[in-house]
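Student: Sequence and predicted structure are below.
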Amino acid sequence: MPFIRATISDPHLDRATQETLAKGLTQLSVAVLDKPLERTSVHLNLVPAERYFVAGEPVGEATGAHVEVSITAGTNSADEKARFIRETYELLRTTLGLLPPVAGVALYEMHPESYGYNGVTQFDHRRGNPQRGL
């Protein structure tokens, strides 16, 4: 159940580009991290460029971008995570164009007892006990 947050320094990013990013991030989650399509959520946080800094300086003509993904700990290998980071950066570059020297991708691995959906932890979903949290 990944939750993907992408912060982009362009509050006027057109709808087609937003959809390209959301679909691309979702596809990477499914294809690279083997996450279920129906439980993958993407939130695009579009911020003014004057609020995005790298090394204390405005990003200028570049489009600042940072992607954070919450996943259940222990569900992906180091190679899968490295591939996801690499391919997510490439998606950002091809979709947004010029990026600043630092365009980050972070995978947050959440303990299955501390992460869940529909009121049930991942731990209980995996144990086949999805009613426990209701």
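Tutor: Happy to help now that I have it.
Student: From here on, just use CA atoms for contacts and neighbour counts.
Tutor: OK.
Student: secondary structure class for the residue lying closest to residue 45 once chain neighbours are set aside?
Tutor: Nearest non-adjacent residue to residue 45, counting by CA to CA, 6 or more residues apart in numbering: residue 7, 4.6 Å away. Three-state assignment for residue 7 (DSSP: H, G, I helix; E, B strand; the rest coil): strand.
Student: what about versus this one:
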Amino acid sequence: MPFLHIRLAGRTLTDGERLHLQDEATRLAVTLLGKRAEATAVLVEGTPIADWTIGARRQKVAGHFEILISEGTNTAEEKARFITAAYALLEETLGAHLDPVTYVVIRDIAMDSWGYGGQTQESRRVAVAA
């Protein structure tokens, strides 16, 4: 049950580009981290480029890609592959001016600290194990 939050600046996406980004982000979560597509949520937000600097320098484009996953569900190697692929997706979306200091963040959340449908991930895990 990942939640992906992608922030972009300096480029306004068409509806088709936004849908492509959401579809590709979901595909990466499914293929690289083994997550279920039907439980994957993706939020894409835009922010003014004037609000974003790197090294106190203005940017032409900028992005940030964050994913929340349940703690202990992925290996370091899986996460490394995901970070590489997510950065490539941002680069594909934003173009050649994307600064290498563009972060992809994987947040491991304890299973008893989040959930959906009114149930924690821990309660789901326990129910499946029973």
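Tutor: Great, that's in hand. As the structure is a computational prediction, the values presented were derived from the model and not from experiment.
Student: overall similarity of the pair, as a TM-score.
Tutor: After superposition, the two chains reach a TM-score of 0.92 (TM-score structural alignment, normalised by the length of structure 2), with 127 aligned residues with a CA RMSD of 1.3 Å.
Student: Quick one: neighbours of the corresponding residue of structure 1 for residue 110 of structure 2, just the number.
Tutor: In structure 1, the residue matched to residue 110 of structure 2 (TM-score structural alignment) is residue 111. A count of nearby residues for residue 111 of structure 1, using other CA atoms under 10 Å, gives 15.
Student: Please name the residues that touch residue 81 of structure 2.
Tutor: Counting by CA atoms under 8 Å, 6 or more residues apart in numbering, residue 81 of structure 2 touches residue 32.
Student: what about it, is that helix, strand or coil?
Tutor: What three-state DSSP gives for residue 81 of structure 2 is helix.
Student: so what corresponds to it in structure 1?
Tutor: Match for residue 81 of structure 2 (TM-score structural alignment): residue 83.
Student: Mind telling me what the residue nearest to residue 45 of structure 1 corresponds to in structure 2?
Tutor: So residue 7 of structure 1 corresponds to residue 7, using TM-score structural alignment.
Student: One more: residue 69 of structure 1?
Tutor: That one, residue 69 of structure 1, aligns with residue 67 by TM-score structural alignment.
Student: Am I right that its match is in contact with residue 105?
Tutor: Yes - counting by CA atoms under 8 Å, residue 67 of structure 2 touches residue 105, with 6.3 Å between them.
Student: what about these two, which has more around it?
Tutor: Shown here are residue 67 of structure 2 and residue 105; by other CA under 10 Å, residue 67 has more neighbours (21 against 17).
Student: Shouldn't that one be within a strand?
Tutor: Yes - looking at residue 67 of structure 2 with three-state DSSP, it is inside a strand.
Student: For the nearest residue to it once chain neighbours are set aside, grab the count of nearby residues.
Tutor: Computed as CA to CA, 6+ apart, the closest residue to residue 67 of structure 2 that is not its neighbour in sequence is residue 4, at 4.4 Å. By the criterion of other CA under 10 Å, residue 4 of structure 2 has 22 neighbours.
Student: Might you report the residue contacts of residue 4 of structure 2?
Tutor: 25, 40-43, 65-68.
Student: quick one: which of the residues you listed is most hemmed in?
Tutor: Neighbour counts for the contacts of residue 4 of structure 2 (other CA under 10 Å) peak at residue 25, which has 25 neighbours.
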